[in-house]
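In: take a look and give me a structure for this.
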Amino acid sequence: MIQQPFGRTGWQVPLLSFGAQRIVDEHHCTEEAAIDIVNTAIDRGITYFDTAPSYSDGQSEYRLGLALQDRRQQVKIATKTHDRTRDGSWRLLEASLQRLQTDYVDEWRLHNMVTFEELDRCFAEDGAVKALLEAQEQGLVKKLSISGHTNPQVLVEAIRRFDFDSALIALSALDHHIYSFAHEFVPLAREKGMGIIGMKVMALGKLGNWYEQALRYTLSLPISTSIVGMESMEQLEKNLAIAENFKPMTEQELLEFWKEIMHLATPQTLPWKAASWGGDSWYQRAL
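Out: Model (predicted):
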């Protein structure tokens, strides 16, 4: 599989990376299956894994930790804090390290930054950014990151305030047209030398009928890697088949793809950009 630079970090990451949110009971994936899927992914060249304490109350982290016990040095692990305070974030990190059975994570992310108010809380004197810096100073995390699904301008402001090493952002072919991270955020992130990770590739399954085109679209963007959630060996093989034989989309292919899917660009299809989850109107940006 193609390996690409992860921004200014000096890391190399595979074109396709592993979103571990779905290797849980909630998605009908057993513990045994989860361990097999993760190990097969590593065998095939996937070395970057994304998880979070909020994924099935920590089950995602726990299972990833089980799978990686003997392979920790072969992979990069990113986990997150959804708490906006210093103390709350520290508690989350301590629990994450225990579930992951490791004494450090390669990246620690501010999870799903939606509004400017949340961003201000994170940068307050007792905010989550203080925990990120303290944990990095103590060697418990290597790199610092941020993620966002909704408003690219919130993340633009975040990376103007602080030199995050990477960002995890919504980059499906549908996201391209509504509050577009590809248009509004990626150019500045590249200018700053950040690692850029795409997510929401299949728009929660709404692009399933265009599976190959959807994945090729995101992998064709000027990013470091893209995470895809995988809950079965069949899904892993399907994603690997596309990534291992990857060819960037041509402009003509992209235009034809957009023509077929544009009717899906609605708040119901993109609930992470709706005014309320699953609502019927678009998110209104805070000023």
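
In: when you work out contacts or count neighbours from here on, use the C-alpha atoms and nothing else.
Out: OK.

In: touching, Gly65 and Ser96? I think so.
Out: No - here Gly65 lies out of contact with Ser96, judged by Cα atoms under 8 Å, at a distance of 9.5 Å.

In: now the other sequence, so there's something to compare against:
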Amino acid sequence: MFQRKMSRREFIADAMTFGALAAGSTLFAGDQKLAKRVLGRTKLEVTVVSFGGLRLENPDVLSMAIDRGINLIHTSPGYAGGRSIRAFGEVMKTKRDKVFLALKEWPGNIDGSLKILNTDYVDILLPQIDRPEQVKDERMLEGFERLKKAGKIRFTGFACHTNIPAVMEAAIELGFHDVMLISYNIGNQNQLDPLIERAVKKGIGIMAMKSTGGLKRGDEQAFVAGLKWLLRNKGVHTLLIGMTTFGEVECNLRVGSGELEKAEAELLKKYLPIASASLCASCGLCDVCPKGVKVAEIMRCYEYVRRGDLDVAKEAYADLREGAPYMSCDNCGRCELSCPKGLPIVKRLREVHSLLA
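Out: Here you go, the predicted structure:
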């Protein structure tokens, strides 16, 4: 993976943040305690903000987040070139009993991850699923049952980045999975809220990832308000947010109770329509290319670039180039005609290829 180097200014600022917290661990505790919600039929009481390890390398950041009250954490063997899961494993040596641990991995590959994580079980196993037919894959379901009997997992679920409505429909109908980890943000919340309501009625827990889409950390007030806006849907049990620095943890903790204040709602009136209009809904309807270009997956890479995760975007795009690359595109425009938001998809495909190829 292409690793972004932390600048000297960022390093010093982060060190100062951590130093202040270490010197007075109760400094912010009173007014920033995170609310909790019950994660569906799992009955796990999870904080409304959970810790995503997509780019994590420093175990001290995870340790600090747990000390500050975040109780649901998530990683995968491939995150940060394997450095994330190793950082998690370091922290789990002393803090496994303080958290619910979620892992993105297929059932057949879990043993190696458990060893690295220094634990003999995970609370939630979430293989990645992006097609409706995968929801009822027999080998996966059998693997889940086998791992449950062996005590290696407590609950089952899946992570979904694209084709989200169709995948959710299939999972709701099947009724097997305990948890869904779905891309959910200001760009697709109106489309997904009715499906979330149905899923919750079936007892399915909802974890929302990529929730910072369309929100800018540079405007912290609007950023935190945007997260609270998403949490207005009580069926969204937790926002899984990637964190790599002490400052990011501190910012996310400001979600607090998750209740949107009147001043924050006013702030968002002008901000949200503009921010959400150009954001991909991850619906997968653009996957209609006659040349076989993986349009939805490339759009996913575009969103990674847009939010500043360039290293993640490069790795994801490199994997995609084994199939039909962007260069197969003949500008027929079918993908754009199928997009419910009318996004300039061909232009974005071209930009991604130019930047990441």
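
In: Gly65 and Ser96 of the first structure: which is more packed in?
Out: Ser96 (26 against 22; other Cα atoms under 10 Å).

In: aligned counterpart of Phe51 of the second structure in the first structure, please.
Out: Superposed on the first structure with TM-score structural alignment, Phe51 of the second structure falls opposite Phe18.

In: swap in Arg41 of the second structure?
Out: In the first structure, Arg41 of the second structure lands on Arg8 (TM-score structural alignment).

In: now do the contacts for the spatially closest residue to its match that is not a sequence neighbour.
Out: The shortest distance from Arg8 of the first structure to any non-neighbouring residue, by Cα to Cα, 6 or more residues apart in numbering, is to Gly193 (5.2 Å). Neighbour list for Gly193 of the first structure: 7-8, 165 [criterion: Cα atoms under 8 Å, 6 or more residues apart in numbering].

In: and Gly193 of the first structure, that's in a strand?
Out: No - Gly193 of the first structure is assigned coil when assessed by DSSP: H, G, I helix; E, B strand; the rest coil, not a strand.

In: now check it against the second structure: what is it aligned to?
Out: Checking TM-score structural alignment: Gly193 of the first structure goes with Gly203.

In: repeat that for Gln138 of the first structure.
Out: So Gln138 of the first structure corresponds to Ala150, using TM-score structural alignment.

In: same check on Ile159 of the first structure?
Out: Per TM-score structural alignment, Ile159 of the first structure is aligned with Ile172.

In: what's the helix or strand for the residue lying closest to its match once chain neighbours are set aside?
Out: Nearest residue to Ile172 of the second structure in three dimensions, chain neighbours excluded: Ala199, at 5.7 Å (Cα to Cα, 6+ apart). Secondary-structure assignment from DSSP states H and E places Ala199 of the second structure in helix 189-201.

In: residues in contact with the residue nearest to the spatial centre of the second structure?
Out: With distances taken as Cα atoms, centre = their mean, the residue of the second structure nearest its centroid is Met209 (2.7 Å). Each residue near Met209 of the second structure by Cα under 8 Å, 6+ apart is listed here: 181-185, 239-241.

In: dump the residues you listed into a markdown table; add secondary structure and neighbour count as well.
Out: Formatted as a markdown table, those follow (DSSP: H, G, I helix; E, B strand; the rest coil; neighbours: other Cα atoms under 10 Å):
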| residue | secondary structure | neighbour count |
| --- | --- | --- |
| Leu181 | strand | 23 |
| Ile182 | strand | 27 |
| Ser183 | strand | 26 |
| Tyr184 | coil | 28 |
| Asn185 | coil | 27 |
| Leu239 | strand | 29 |
| Leu240 | strand | 26 |
| Ile241 | strand | 22 |
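
In: picking up where we left off before, right, and the helix or strand after the helix holding Ala199 of the second structure?
Out: Per DSSP H and E, the first helix or strand lying C-terminal to helix 189-201 of the second structure is strand 205-209.

In: which stretch of the first structure lines up against stretch 8-22 of the second structure?
Out: Stretch 8-22 of the second structure maps onto no residues of the first structure, going by TM-score structural alignment.

In: chain center to that stretch, what's the gap?
Out: 25 Å (Cα atoms, centre = their mean, to the nearest Å).

In: Arg99 of the first structure: neighbour count?
Out: 19.

In: thinking it is in contact with Ala67, fair?
Out: No - Arg99 of the first structure is beyond contact range of Ala67, at 11.4 Å (criterion: Cα under 8 Å).
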